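A.B. asks: one predicted model, sequence on top.
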Amino acid sequence: MADKQESLTMATKSSIETPSELRPSSGGDRNQKMENLGLVIDINKQTGVLRRPDHAMEILQNLNDLRQSSEFTDIVICVEQDMYPCHRAVLAASCLYFKAMFKNDLRERHQDHVTLTSMKSNIVKLLIDYSYTSTLTVTVDNAQDLLSAAQFLQYEPVVQACCEFLKTQIHPSNCLGIQFFADTHNCLDLVEEARTCALINLVDVVKQEEFFDLSVEQLISYVSNDELNVKSEEMVYVAVMQWVRHDVDNRWSKLPVILEHVRLPLISPGFLMNHIENDPLVEHDKDCRNLVERAKTIQKQVWQGHDVRDPSLRPRPSMMTEVMVVVGGIDSVRHWQRDITFYNPIEKKWDSLPDIPFSQTDYSVTSLDDNIYVTGGYLNDDAVADVWCFEPTSNFWMCVTPMQNARFNHGSTSTNACIYVVGGENDEGDLRTLRAITPLMINGIVLVQFILLRVT
């Protein structure tokens, strides 16, 4: 009887035990499955929201599979000798060109074939593939063709991608070509990047064949640009003459117009007389000779100390070097000096600037925006409030608005576009005030003017 009871008990247990694969999943497993499915259940509201982030990509992949097998396609894009079956909806959703074509009452709307001309088949295929895959590879070989086709078909993301890629490929050997291309397609950022490269690397750019393809207007736009990176104005003149002699019969007549933008007064007198004035192309053109004579006259006036304010005297920033300047001071026998010397760290040598045009002593010196400012001083037993400025770019001294209080033995510094003078003495004793000077308050009286020219 006991054996029979035990058998019955075991049978009962066996009949109520469910195989593990048939048991309901635990709460953790169920949550994981719902999470993978993208299902969010709200128990209180008794709702479930299915949201699958990868659904759009799956649809795109399925559409691409259908295109590859020509299933449900309703338009064929014909380019050169190739035909690409596509879905109108996909093309219209990808670019404005096809959307306008299929939406408006154009003949292509009712045709099952559309022919694209002036485009390469492999480039159009890349754009169609991009429409179905959102992926496109830009290379050195296809970037420009891709940009042209994408701009025509209005694939704006592709245009931007090509521009950014081409920016990374800009080099002195191709910057002019990329600039012309970008300008044609109105890609302004790319134009600016390529143009900057050409301005910075003039020495290398003039060696390229593309340099000789510049128009007169394009050449002038470079020659007249302040940011042209040259060590001397002679380099600009040499580049211009190379461009002219490349097609001298057709370009010689343009030389006077171009030379107007070369800053001839900044060229050394020796080079001006020995190389430019005696150049046959200059010598046999009246307008060119006049430009040379005008440059020589300006140089002469400057050396004579006249007030010459001519734009052609403005050096390009690349022609200027940051130097250390020493203004005046006291010599070994306690005499105040009026000379100005500077140290050029590139050439590693000292040189001189014109002497200061005033006689006071015990002044203070500071700099602001590459200009030298001398404030105050002591003259004829009196403190003075004079402020003098020397502009290296235009090479002249001028007297600017004086300080509110005369002072000497003071300190000065500059920051935030202002000059600050601190302490010092005046006729009444020590000063403890701090004053600011704004260099914009210029009275316009130019007393002395200088220019430094190299002599070859």
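C.D. replies: Noted; the coordinates are in hand. Numbers count the residues shown, from 1 in each chain.
A.B. asks: CA only for contacts and neighbour counts going forward, please
C.D. replies: OK.
A.B. asks: now the helices for the stretch 101-250 of the chain?
C.D. replies: Counting by DSSP state H, counting those that start in this stretch, the segments of the stretch 101-250 of the chain that form helices are 121-133, 143-153, 156-169, 175-184, 188-200, 202-205, 216-223, 233-246, 248-251.
A.B. asks: which strands or helices does the last one pack on?
C.D. replies: Going back to what we said before, that points to helix 248-251. Under the contact definition 3 or more C-alpha pairs under 8 Å, 6 or more residues apart in numbering; DSSP states H and E, helix 248-251 sits against no other helix or strand.
A.B. asks: what is the neighbour count of the closest residue in space to E233 that isn't next to it in sequence?
C.D. replies: The shortest distance from E233 to any non-neighbouring residue, by C-alpha to C-alpha, 6 or more residues apart in numbering, is to I267 (5.7 Å). Taking other C-alpha atoms under 10 Å as the criterion, the count of residues near I267 is 25.
A.B. asks: before we go on, here's another structure to hold up against the first:
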Amino acid sequence: MEGPRTSGRFKANSHTNSGHKQGRKRQGGKARKCVCLPVDYKSIQFPIVWSEFRTNQQFCDAIVRCQDDAVFSIHRVILSAVSPYFRALFTNSLQVPGKSEKSEVSLDTAPGAMFSLILDYAYTGTCNVTVDNVEQLLPLADLLEVLGVVQLCCQLLIAELKADNCLGIYKFARHYFCNELESKSRKYIRHHFTEILKESGEFSELTCDELRSILIDDDLNVWNEEIVFEALKRWIENNESERKSCLPVLLECVRLGLMSIQYISTKIVNWKLVQESKKCQKLLRTTNAHLAESRSRPRIPYEIIFAIGGWTGGSPTNFMETYDVRADSWFVVNTDVAPKAYHGLCTLNNLIYMVGGYAGHQYFNTLCCYDPIQKNWCERACMYHARCYVSVCTHGGKIYALGGSNGRERMNSAERYTPERNQWDIIPPMNTRRSDASAAVLKDKIYVAGGFNGFEIFQSAEVFDVEANQWTYIRSMMNPRAAPSLIAHRNDLYAFGGFDGSVRLTSAEKYNPNQAAEWQQVADMINPRSNFASVVVDDMIFVIGGFDDYTTITYVECYDADANEWYDVAPMNLNRSGFGACVLLGLSNAKEYSYLSKVKNCSDAPGQSSARTCD
């Protein structure tokens, strides 16, 4: 289903009013209870007989007349049960002498089709809310105080939030007091701001106050502050004569202390409107001199890397740390999970799952689940087989555990876990026995590449078609790789590093399954590594830790696929290999895993990797 469009949709003033509520505005100083919470409105019951009365027009005691002479026979008591508006209207009419007979209500500005949907809800408890009618239906439901329909409308709008309509929905929600919808849309705007700049036609229609509230927010998800400045510049230049007076208050939202001096001097200082504003000049001088805290603190990251467990100093560890991409810093997280190495790690529904692993003399078939909100671990159903050096991925709401070693043999068996049933199921085995391989999901298919069978290191790779329930070989990689990292990014699979039987590798290659071509070489990593982790954050591929032929390492680097270049990133706090890393998005408590929650206890500048503890 196509989502709501922005052009002409969800305007705060495009509502239907009637009677004494015409042109109602938000009243300052009066808080109205939100009625759009995404739960069922169950304050009344909806017997089937009500629909029968309506269909057969039995016992009707009132008429409602809408636009285009649409007339509806209704039951006053039923409408009164779902609408305080009608309850007050009919109660008053019954108290007037001579008004107890069948009465008529005029809703001249209400579309008949929309009022028919209101009646559907009144008699059945539900109605057909769609992206085509919600813009008319919600204002009418709000006017008539049919809270259940307001909730249904808001649930649909929350589900339909997109970069090209979220600004309109945000304004729409504010006008109709839908606090939950307003909160959800505001959160969506901050987390998808860069996409909105590219796709939304309503960005230029924001007011100065609305734009300021977005740009100043710690939760604004932007790769760098240059994006913030370019956004306000674009907004002002859209109507320069009227908006240039907003420049000083908007420039205060830009965290100049996080920008390069070169960018400030060439792009900001030289902008004509900045040069003409004494307030902007003063702001720039103050920031350059003192780097005020509010202008230099990193924003809260939308994506957070979690690195858990691994092998270090000759033994397994339960060490957990998180990476704040905005501050380029790693932080230690207290955890009570058992020490493990060579396990699989993945995320599902913003929970972290640790699959299998090894602890010196024990091979595990366990599944442990970490809740980042509650900050606790719990045991889930065990696998059929113990697995270390296991390849793990998620697809279709399920966790896949592929191959690995049980301590006696390398396996080709595979199984998948369904969280709702807390149960593992056996799926067809891979064509090749593989431990020390790596798995990734691309275009609804599961790929496994490289690995080791106890005698041979593989170049081969294979794919599992979930629909066909079948494994098939694909083109082999350019190099044999044991303990590499396979990761999907955009339309390609990337294979990094690993061990070729002689040395740990820096080499990397990519493969596009939609093209009948060989794997292609890409830029080498800076550091050789095997038994490491890789994730995608901010459209960049991060490779983390591992073993470099001599020792376990802390080194982290990231790959820009557009530039085909690698860049250094702040190292982890603990050198380790055989660990897992994953990314969680949009955590409600993301600040607790970020630099902002540690800044009071840390004297180091962002980018330094000295241990900082998350309680």
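C.D. replies: That came through, no problem. Since this is a predicted model, take the numbers as computed values, not measurements.
A.B. asks: before we move on, back to that, trace the residue nearest to E233 of structure 1 over to structure 2, please.
C.D. replies: Under the alignment by TM-score structural alignment, I267 of structure 1 pairs with M259 in structure 2.
A.B. asks: repeat for G27 of structure 1
C.D. replies: With the correspondence set by TM-score structural alignment, G27 of structure 1 falls in a gap relative to structure 2.
A.B. asks: and if you look at V223 of structure 1?
C.D. replies: Using TM-score structural alignment, V223 of structure 1 sits opposite L215 in structure 2.
A.B. asks: please apply the same query to Y97 of structure 1.
C.D. replies: By TM-score structural alignment, Y97 of structure 1 lines up with Y85.
A.B. asks: is it true that that match touches L147?
C.D. replies: No. Y85 of structure 2 lies out of contact with L147 (C-alpha atoms under 8 Å); the separation is 10.7 Å.
A.B. asks: now whatever residue of structure 2 lines up with A198 of structure 1: closest residue in space that isn't a chain neighbour?
C.D. replies: Under the alignment (TM-score structural alignment), A198 of structure 1 pairs with I189 in structure 2. Distances taken as C-alpha to C-alpha, 6+ apart put C166 closest to I189 of structure 2, at 6.6 Å, once the chain neighbours are dropped.
A.B. asks: give me the neighbour count for the aligned partner of that neighbour in structure 1.
C.D. replies: Residue pairing (TM-score structural alignment): C166 of structure 2 is matched to C175 of structure 1. By the criterion of other C-alpha under 10 Å, C175 of structure 1 has 27 neighbours.
A.B. asks: ok, F53 of structure 2 next?
C.D. replies: 15.
A.B. asks: where does the residue lying closest to it once chain neighbours are set aside land in three-state SS?
C.D. replies: In space, and not counting its chain neighbours, F53 of structure 2 is closest to F59: 7.0 Å by C-alpha to C-alpha, 6+ apart. On the three-state scheme (DSSP: H, G, I helix; E, B strand; the rest coil), F59 of structure 2 is labelled coil.
A.B. asks: wouldn't F59 of structure 2 be in contact with W50 here?
C.D. replies: No. Applying C-alpha under 8 Å as the test, F59 of structure 2 and W50 come out as separate, 10.3 Å apart.
A.B. asks: the more surrounded of the two?
C.D. replies: A side-by-side neighbour count of F59 of structure 2 and W50, using other C-alpha under 10 Å, places W50 first with 15 against 11.
A.B. asks: which one in structure 1 is aligned with the more buried one?
C.D. replies: Structural correspondence for W50 of structure 2 with respect to structure 1 (TM-score structural alignment): L60.
A.B. asks: was I right to think its match contacts Y130?
C.D. replies: No. With contacts defined as C-alpha under 8 Å, L60 of structure 1 does not count as touching Y130, sitting 10.7 Å away.
A.B. asks: Throw the helices of the stretch 101-250 of structure 1 into a markdown table and include distance to M273 of structure 1, thanks.
C.D. replies: As requested, these are exported to a markdown table (distance: least, C-alpha to C-alpha, whole Å):
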| stretch | distance to M273 of structure 1 |
| --- | --- |
| helix 121-133 | 57 |
| helix 143-153 | 47 |
| helix 156-169 | 42 |
| helix 175-184 | 33 |
| helix 188-200 | 28 |
| helix 202-205 | 24 |
| helix 216-223 | 21 |
| helix 233-246 | 12 |
| helix 248-251 | 22 |
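A.B. asks: L39 of structure 1: which of the ones you listed is closest?
C.D. replies: With C-alpha to C-alpha as the measure, helix 121-133 is the member of these nearest L39 of structure 1 (26.4 Å).
A.B. asks: that closest one vs structure 2, average offset?
C.D. replies: Once the two structures are superposed, the average separation between helix 121-133 of structure 1 and the matching residues of structure 2 is 1.6 Å (mean C-alpha distance after the TM-score superposition for structure 1).
A.B. asks: which part of structure 2 matches that helix?
C.D. replies: When helix 121-133 of structure 1 is aligned against structure 2 using TM-score structural alignment, it corresponds to residues 112-124.
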